[in-house]
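# With the sequence up front, the predicted model follows.
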Amino acid sequence: MTAIKRLTPPEAYAALQAGAAALLLDVRDPLEYSFIGHPLGAVNLPWKFAPDWRPNPEFLERARQLAPDPETPVFLLCRSGQRSWDAANALAAAGYRNLANIEEGFEGPLDGQKHRGAVGGWRCHGLPWEQS
């Protein structure tokens, strides 16, 4: 099985800037993607849907439409890194060979007060993002 790279948000951003053919998948629910924000240039392809976190039955089919070549560099991101890790493993099992999980996700881990966004994540690192 394909080894999945584990990158920090700044490492992923630098790699994305260096590779024009790369795809950045934000695998969060569409509400998270729109209202919390997302990296500039990210494509929303949910791995699971809130509120019951049911799997997206069209995930692999849609991924194949977005990146038909299994050699395409695909970077995956979620809230804090777990859903994107699961989605990356599914893509690896489907034959994708150039995968990277963005470990801190968009919002990062919980801090001591159980808040996200203060100790890690794409947004905390000051990388380009937007809300829609």
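Noted; the coordinates are in hand. Numbers count the residues shown, from 1 in each chain.

# hey, let's count contacts and neighbours off CA atoms from now on
Noted.

# Could you pull up the contacting residues of the spatially most central residue of the chain?
The residue lying closest to the centre of the chain (CA atoms, centre = their mean) is residue 77, at 1.6 Å. Counting by CA atoms under 8 Å, 6 or more residues apart in numbering, residue 77 touches 24, 25, 26, 27, 28, 83, 84, 101, 102, 103, 105, 106.

# What separation is there between it and residue 93?
The gap separating residue 77 from residue 93 is 18 Å, by CA to CA, to the nearest Å.

# can you point me to the longest helix in the protein?
Scanning the chain for the longest helix, with DSSP state H as the assignment, gives helix 82-93.

# this is the other structure I want to compare:
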Amino acid sequence: MIENLNPKQCWRLMQDDPAAVIVDVRTAIEHSFVGHPLGAIPIAWKEFPGMQLNTAFVEQVKQAVPDKQAPVLLLCRSGQRSLDAAKALEAEGYQHLVNIVEGFEGPLDEHKHRGNLGGWRFHGLPWEQS
């Protein structure tokens, strides 16, 4: 089963369960330059050029998070790629999957800008960028 939690709920879950990990499924460029939650493991679901599906995604997650019982929180820009990635992990037997709704940057506002209506950064949760 895949849970949908907002960034604040995910931060609470991480504080309550030290086994919980965030997998950042955005591209390497997004992870590095836009920023990411502290401790997030970067494993792209899709990558440039052309936003091709990372066919090694599941294997890379298995290497980074071998415990299929551990809470795996999946983060992308706004919550869609992370949901697709969670479905792939669910099919591989991961038991506690969480899609971080709002993602890192949140939905578009009326001016087509992200970061003003929601997302990890919007809520003031710990993050960093390169």
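Everything's here; your move. Fair warning: this is a prediction, and the values are worked out from it, not measured in the lab.

# quick one: TM-score?
Laid over one another, the chains give 0.98 as their TM-score (TM-score structural alignment, normalised by the length of the second structure), with 130 aligned residues with a CA RMSD of 0.7 Å.

# in the first structure, which spans are helices?
9-18, 30-31, 59-66, 82-93.

# how about the residue nearest to the centre of the first structure, what's its partner in the second structure?
Aligning on TM-score structural alignment places residue 77 of the first structure opposite residue 75 in the second structure.

# Relative to residue 49 of the second structure, how far out is the closest residue to that match other than its chain neighbours?
In space, and not counting its chain neighbours, residue 75 of the second structure is closest to residue 24: 4.8 Å by CA to CA, 6 or more residues apart in numbering. Remark: distance between residue 24 of the second structure and residue 49 of the second structure (CA to CA) = 18 Å.

# Compare neighbour counts for those two and give me the winner.
Counted by other CA atoms under 10 Å, residue 24 of the second structure and residue 49 do not tie: residue 24 has more neighbours, with 27 against 6.

# Just to check, that one is in contact with residue 40?
Yes: with contacts counted by CA atoms under 8 Å, residue 24 of the second structure reaches residue 40, the gap being 5.9 Å.

# Strands of the first structure, start to end?
Here the first structure has its strands, by DSSP state E, at 5-7, 23-26, 38-39, 43-44, 48-49, 54-55, 74-77, 99-102, 129-130.

# so what's the equivalent of residue 96 of the first structure over in the second structure up against?
Residue correspondence to the second structure (TM-score structural alignment): residue 96 of the first structure is matched to residue 94. Taking CA under 8 Å, 6+ apart as the contact definition, residue 94 of the second structure lies against 68, 69.

# same check, this time on the one 5 residues further on
The contact partners of residue 99 of the second structure, by CA under 8 Å, 6+ apart, come to 2, 3, 4, 5, 73, 74, 75, 79, 82, 83, 86.

# just residue 95 of the second structure next, same as before
1, 68, 69, 70, 71.

# Next: residue 31 of the second structure.
By CA under 8 Å, 6+ apart, the contact set of residue 31 of the second structure is 24, 42, 129.
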